[in-house]
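Chemist: got a sequence here, can you build the structure:
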Amino acid sequence: MIQQSTWFSNYSHEITISSLCDYFYCSKATLINTFKKRYNQTVHQYLLNYRLEKAKEQLKIQSLSISQIAYNCGFNDANYFSKAFKKKYGVSPSMIKNKKTSR
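Modeler: As a prediction, the model looks like this:
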């Protein structure tokens, strides 16, 4: 049902349940239930984890600011991004970025 390469390629843009339902021609209930069964997490959790993973990759190789990387990965609030990042990885985005620059 879900083809990640198609709709996750736009992960930096706003992705809503409604837009996904329109894209896949299904109801909200069908999308939510099918997604949860297939990926064992909600659409929101999956998208958040995907964006955080992309941000982590960018922090390791990009010379952009943390705020710009957060924005590039679909986060509108750099503080929320930092909190979510630290919750998932146990370190702040700046620690990942500083490891890159100290090598």
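Chemist: switch to C-alpha atoms for all contacts and neighbour counts from now on
Modeler: Fine.
Chemist: if you count residues, which helix in this protein comes out on top?
Modeler: helix 43-61 (DSSP state H).
Chemist: now for it, which elements pack on it?
Modeler: helix 28-39, helix 66-72, helix 93-102 (3 or more C-alpha pairs under 8 Å, 6 or more residues apart in numbering; DSSP states H and E).
Chemist: recalculate using a threshold of 7 Å.
Modeler: Applying 3 or more C-alpha pairs under 7 Å, 6 or more residues apart in numbering; DSSP states H and E, one finds that helix 43-61 contacts helix 66-72, helix 93-102.
Chemist: show me which positions of it end up buried.
Modeler: By neighbour count on 16 or more other C-alpha atoms under 10 Å, the buried set for helix 43-61 is 43, 47-48, 51-56, 58-59.
Chemist: okay, the helices and strands packed on helix 43-61, which one's buried deepest?
Modeler: helix 66-72 (a mean of 19; mean count of other C-alpha atoms under 10 Å).
Chemist: this one next, for a side-by-side:
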Amino acid sequence: MTSQNRTNCPIKRATDTLGDQWSFLILREFFLEGPRRFADLQDQLGLSPNTLSGRLKKLEQAGIVERRMYSEHPPRAEYALTEKGRTLSPVMDALFDWGMTHAPM
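Modeler: Next up, the predicted model:
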């Protein structure tokens, strides 16, 4: 790791996109269960609708998840990882392994 340009550091860019607990927990749900509906994510995570919606929009804007409509009347959507999102698998595995080894229960 070099320290040449910290304002445009890849770690900073990554944490700007993913750097909150809820984003990682939302991603966990996709890796464990696959595509998910908003209500299912909300039930599993216990997030307020505004918080969940904001995190999903941020992940969607970053190209990590995509929103797919499955009903027009009433409009309903599910969310799924994109190809870019699936490339986070080693990161999620590393976080899981680190948590199992170093984070107290």
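Chemist: fetch the TM-score of the aligned pair.
Modeler: Once superposed, the chains reach a TM-score of 0.34 (TM-score structural alignment, normalised by the length of structure 1), with 56 aligned residues with a C-alpha RMSD of 3.7 Å.
Chemist: what about the residue nearest to residue 18 of structure 2 when sequence neighbours are not counted, distance to residue 71 of structure 2?
Modeler: Spatially, and ignoring its direct neighbours in sequence, residue 18 of structure 2 is nearest to residue 24 (6.9 Å; C-alpha to C-alpha, 6 or more residues apart in numbering). Using C-alpha to C-alpha, to the nearest Å, residue 24 of structure 2 is found at 27 Å from residue 71 of structure 2.
Chemist: who has more neighbours, those two?
Modeler: Under the criterion of other C-alpha atoms under 10 Å, the comparison of residue 24 of structure 2 against residue 71 puts residue 24 first, with 15 against 10.
Chemist: so what touches the strand or helix carrying the more buried one?
Modeler: Here residue 24 of structure 2 sits within helix 21-33, counting by DSSP states H and E. Contacts to helix 21-33 of structure 2, defined as C-alpha atoms under 7 Å, 6 or more residues apart in numbering, come from residues 18, 36, 55, 80-81.
Chemist: dump those residues into CSV; add secondary structure as well.
Modeler: What follows is the contacts of helix 21-33 of structure 2, written out as CSV (DSSP: H, G, I helix; E, B strand; the rest coil):
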residue, secondary structure
18, helix
36, strand
55, helix
80, strand
81, strand
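Chemist: pick out the most distant pair among those residues.
Modeler: 18 and 36 (18.7 Å; C-alpha to C-alpha).
Chemist: just the closest of the contacts of helix 21-33 of structure 2 to residue 91 of structure 2, please.
Modeler: Distances from residue 91 of structure 2 to the contacts of helix 21-33 of structure 2, taken by C-alpha to C-alpha, are shortest for residue 18, at 11.2 Å.
Chemist: separation between that closest one and residue 33 of structure 2?
Modeler: Taking C-alpha to C-alpha, one finds residue 18 of structure 2 at 19 Å from residue 33 of structure 2.
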